[in-house]
Structure formats: structure tokens, C-alpha cells
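**Q** Please find the sequence and the predicted model below.
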Amino acid sequence: MSELLDFFNHLFNPEWIFLHFGNTALYILMLIIFAETGLFIGFFLPGDSLLFTAGIFGKHLSKNFYDMPFFIIILLVALAAILGNIIGYIFGYKSGPMLYKREDSWIFKKRQLIVAKLFYKKYKAAALIISRFLPILRTFAPIVAGVVRVNFKEFMTYNIAGAFSWTFSIMLAGHYLDKIFPKLKYNLEWIVLILILITTLPIVIKLIATNYRGRAPKKSSHLR
């Protein structure tokens, strides 16, 4: 039990995962990416910072995993991201009819499904690919895609494209930036913090703007 608590205490310190779990570090990385990209409970997980740090410790990760080439490591992580989205899509597809019948609550609004359906109809590729780079959205995007019944073949095309672009760009960025700036790994706390701020800020702004518009007073009919 104490080991499990210790793990969660260090979850937002990716360096600790890669340096303390040997050849199981890759499995932990894949599990976290899988959970964050398709399970409701995974929305809080640090996917971006974990991928970036995995790139920085790419040699260490490859050596501990049977000397597997780093390219293959990224492919395995991308596969976990693809599978996560598939699970999210299936969950949304199965629970869609139930969600349409559900009464509105403080965490669920039926109009959100209608807006999401219109959004996916117009921006299929952008919705599923760009959401990969945004915390929270990458967790719920495949679920909503299933709810609004996005064609599965199209979903898989964008799912694969998004998974590869996300994992390869961020892991390779960490990998090559570490080669250019070898001391980068000694400032990981700041780097992780900056990554979280950069990726989370657009969502926070969007939520504030949406909330503000939702509270804006409506014009009275006699003023029209």
C-alpha cells in the first residue's frame, strides 16, 4: 500500500518513473498514455510532460527495455494511445443512446452532445488530431466521437494520425533538445510546469469564455 501511495506521490515527476522502474518503465508509460486517451479517470494524468521526459530519457528507456531502438519505443507508445482512443470510442458509442435520454445535470448538458455532433461533422480531422495536444480534451474527444457516431473508419484514420503526430513530435522534441542542451534534464521541474501551463491555458480560457457567454444576459424581446 505504501509503495502505491509513493507511486502516486511521484506520478507528476516523470523522471522518477524512468529512473526507478527499469524495464517496467515503458509499461507504466504505455498504461498512463492508454488511460489518459480513453478512460474517464485518466483526464488528470500528465501525458505531455511524461512523453517529453520519455524523450529526454530515451537512451535510458531503450537500454532498460532489452536495448530496443528508440523508434520502436515511440511506436509502442503510439499504439497505446491508439488503443486508448478505441476504448473511449466504444464506450461513447455504447453509452450514446443512454446519454441522449439522460436528464441535464451540473456535469452533463444534452446540448453539449448536439454541439459536439455539429463540431465533429464540420471538423472531424481537427477535432481528433488537435485534441491530442490538449489535456482533458484528448481524454473526452474519442468518447464524444463515439457518442455522436463518427464513422469508425474515419475515426481510426484520425485516431492513428493524431496518435503518431502527438507521440512522435513530443518524444522526439525531448530527445533532440536533450542532445542540444544536455543540462535540460536538470531543470525538469520547470519544463514540466511550463508544458502543463502551455497545454492547459487554452482550455482554461475556453472554459472561462464559455461560462461567461452562458451567463451573459439575454436581450429582452421588446428591445428588438
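**A** Received the coordinates, thanks.
**Q** From here on, just use CA atoms for contacts and neighbour counts.
**A** Noted.
**Q** so what secondary structure elements neighbour the one helix or strand residue 189 maps to?
**A** Per DSSP states H and E: residue 189 is located in helix 188-215. On a contact count with 3 or more C-alpha pairs under 8 Å, 6 or more residues apart in numbering; DSSP states H and E, helix 188-215 meets helix 47-56.
**Q** List the contacts of residue 89.
**A** 38, 142-147 (C-alpha atoms under 8 Å, 6 or more residues apart in numbering).
**Q** 7 Å instead?
**A** With contacts defined as C-alpha atoms under 7 Å, 6 or more residues apart in numbering, residue 89 is in contact with 142-143, 145-146.
**Q** The residues you listed in helices, which ones?
**A** 142-143, 145-146 (DSSP state H).
**Q** For the residue most central in space within the chain, give its distance to residue 208.
**A** Ranked by distance to the mean C-alpha position of the chain (C-alpha atoms, centre = their mean), the top residue is residue 138 at 3.9 Å. In this view, residue 138 and residue 208 are 19 Å apart by C-alpha to C-alpha, to the nearest Å.
**Q** For the residue nearest to the centre of the chain, list the residues it contacts.
**A** Contact partners of residue 138, counting by C-alpha under 7 Å, 6+ apart, are 37, 131-132.
**Q** run the last query once more with 8 Å
**A** Taking C-alpha under 8 Å, 6+ apart, we find residue 138 in contact with 36-38, 43, 128, 131-132.
**Q** what ranges do the helices span in this protein?
**A** Under DSSP H, the chain gives helices at 2-9, 14-20, 25-36, 47-56, 58-64, 70-101, 110-130, 137-147, 152-180, 188-215.
**Q** Can you give me the buried ones in the longest one?
**A** In this case it means helix 70-101. 70, 73-74, 76-93, 96, 99-100 (16 or more other C-alpha atoms under 10 Å).
**Q** again with stretch 137-149
**A** For stretch 137-149, by 16+ other C-alpha under 10 Å, it's 137-149.
**Q** okay, pairing it with this:
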Amino acid sequence: MLLAGTTVLAEGGAMGFLESAGPTLVWLIVVSFVFLECAVIVGLFLPGDSLLITAGIGLAAHASGTSHVWALSAGAFLAAIAGNQVGYMIGKRTGHRLVARKNGKYVNTANLEKVNRLLEKHGFWAVLVARWIPWVRTLCPMVAGAGGMNHRRYTIASTLGALIWAPVLLLIGFYFGAVLDKVSWLFPTVLTLMIVSIVVGTIFGLYQYRKEMKRPVETTEVHDL
């Protein structure tokens, strides 16, 4: 999918890509990335924030962009909630011993302990604010589940966090794109650069993920919350 997107970009630029792909592909990519970022370890290596902003900018170029961006905001919100629940259940089923990667850049014992201490100290508010910290966003649900945080309390906090994250970034991108669209040459230039950076960032992130997962494993205790 990424290779196809890169080819289209080379032939017709960002606008050609959007015209060829349409909102459906934007929906598929955004919802998938949001879910993965909130549910599984690979989400640590995906450019979720920049993707949401870029998707919003891209939708600003469509005649029905307003309806699409609001609908996508709802879809991304639901994907984030679903991802949070999956991440929580993964942590809960893993139990008190989360698998960590020794000396990994993000997936390591030290970072898991940092998230655990954050949850122990701030609980509800930590889950809420964690949405805006990329690597914590992914690890928080698993640590909350493994630490036995009250599921109802976690669900309320993570749902509110999802509401002030994905829809907000999409709408920021959309209304920023509407401003850019007033300058004919600026809109496609900015959009092209952002799409290319996301494609490159995703490829590099998946490479880093594979590299991270090959590291020797160790386990770490996660305390009850």
C-alpha cells in the first residue's frame, strides 16, 4: 500500500494521490494506524499524530471534506477506544510479567516502569494525558491492564483521552488545510512533503520495530494499581 502511494506521488504529486486514492483509503489508513497505536507494540513506531494532521489537511481539498473529516473523526475516536480495550486486555492476560526488550529504544524495562509509576501516582489523569505522549500512548493500556487498574475507571479515562486526541488533530489539520488551500502553490507543496514524510517515517518505523523485536527478552514486574 505504501509503495503504491509512493508511485502515485511520483507521477502526480499529493493532489494526484488524493484524487486517485479518495477518502476511502484515507479512512482505511487512519483508522488502522490509530487502532494499532493504541493496541499493540508496533504502534510505538508509527507516525500517528502527523498522519492525523495530514489526513485532515488532505480532506480539506475535497468538496465534501467537511462531512468526511467529521465522520473520520468519529471513526478514529472509535478506533482509539477499541485499541485501548485490546491493549488493556493484552496487559491483563499477560499478567504481572510484561515482556520487555533488553536495551530497546522504547520497549524496555525502564520505560515500562516509568509508565507504571505514572499510573500509580496519577491513575485516571495519567491515562487521560497519556494520549498526547506517543510512546506512553501505546504502553499505557498494556501496563494498566497488567497492573490491574479498575477497568471502568480506565475505560472512562481512555475514552475521554481518545476524544481529545484523534478528532482534535484531524480537525486542526482540516482547518489548517482550508487556510493553505487559499494559496494555490502552498497547499500541494505542504501536503506532498507531509505525505512523503509519513511514508518514509512508516517504513523506517517498521524497520525499527523488526530490529527491536529481535533483541533478547527479559521480564519485568508490574504492580497492582
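**A** Good, I have the coordinates. None of the values given here were measured: they were computed from a predicted structure.
**Q** Do you know the score for how well these two fit?
**A** Here the superposed chains carry a TM-score of 0.67, computed using TM-score structural alignment, normalised by the length of structure 1; 181 aligned residues with a C-alpha RMSD of 3.2 Å.
**Q** top of the contacts of residue 138 of structure 1 by neighbour count?
**A** Highest neighbour count within those: residue 37, with 34 neighbours (other C-alpha atoms under 10 Å).
**Q** Which residues are in contact with the closest residue to that residue other than its chain neighbours?
**A** Spatial nearest neighbour of residue 37 of structure 1, chain neighbours left out: residue 139 (4.5 Å); criterion: C-alpha to C-alpha, 6 or more residues apart in numbering. Neighbour list for residue 139 of structure 1: 36-40, 42-43, 85, 88 [criterion: C-alpha under 8 Å, 6+ apart].
**Q** re earlier: closest one of the contacts of residue 138 of structure 1 to residue 201 of structure 1?
**A** residue 131 (13.7 Å; C-alpha to C-alpha).
**Q** thought that closest one was touching residue 145?
**A** No: using C-alpha atoms under 8 Å, residue 131 of structure 1 makes no contact with residue 145, being 11.6 Å away.
**Q** Please convert the ones in helices among the contacts of residue 89 of structure 1 to TSV, extending it with distance to residue 118 of structure 1.
**A** Formatted as TSV, these follow (distance: C-alpha to C-alpha, whole Å):
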residue	distance to residue 118 of structure 1
142	15
143	15
145	11
146	14
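**Q** Of the residues you listed, which is the nearest to residue 57 of structure 1?
**A** Comparing those against residue 57 of structure 1 with C-alpha to C-alpha picks out residue 142 as the nearest, at 29.3 Å.
**Q** how much space between that closest one and residue 50 of structure 1?
**A** 21 Å.
**Q** cool, and residue 215 of structure 1?
**A** Residue 215 of structure 1 sits at a distance of 37 Å from residue 50 of structure 1 (criterion: C-alpha to C-alpha).
**Q** Please state the offset of stretch 80-90 of structure 2 from the chain centre?
**A** Once both centres are worked out by C-alpha atoms, centre = their mean, to the nearest Å, stretch 80-90 of structure 2 turns out to sit 13 Å from its chain's centre.
**Q** how far apart are that stretch and its match in structure 1?
**A** Compared with structure 1 after the fit, stretch 80-90 of structure 2 shows a mean deviation of 0.8 Å (mean C-alpha distance after the TM-score superposition for structure 1).
**Q** so where in structure 1 does that stretch end up aligned?
**A** Under the alignment (TM-score structural alignment), stretch 80-90 of structure 2 falls on residues 81-91 in structure 1.
**Q** swap in stretch 206-218 of structure 2?
**A** Under TM-score structural alignment, there's no match for stretch 206-218 of structure 2.
**Q** Show me how far that stretch is from its chain's centre.
**A** Put simply, stretch 206-218 of structure 2 sits 19 Å off its chain's centre (C-alpha atoms, centre = their mean).
**Q** now swap in stretch 131-146 of structure 1 and tell me
**A** With C-alpha atoms, centre = their mean, you get 7 Å for stretch 131-146 of structure 1.
**Q** How about stretch 206-220 of structure 2?
**A** 19 Å.
**Q** Equivalent analysis for stretch 109-128 of structure 2, please.
**A** Relative to its chain's centre, stretch 109-128 of structure 2 lies at 19 Å (C-alpha atoms, centre = their mean).
**Q** From the rest of the structure, what touches it?
**A** Stretch 109-128 of structure 2 is contacted from outside by 100-102, 136, 139-140, 143-144, 147, 153-154, 157-158, 160-161, 218-220, 222-223, 225, using C-alpha under 8 Å, 6+ apart.
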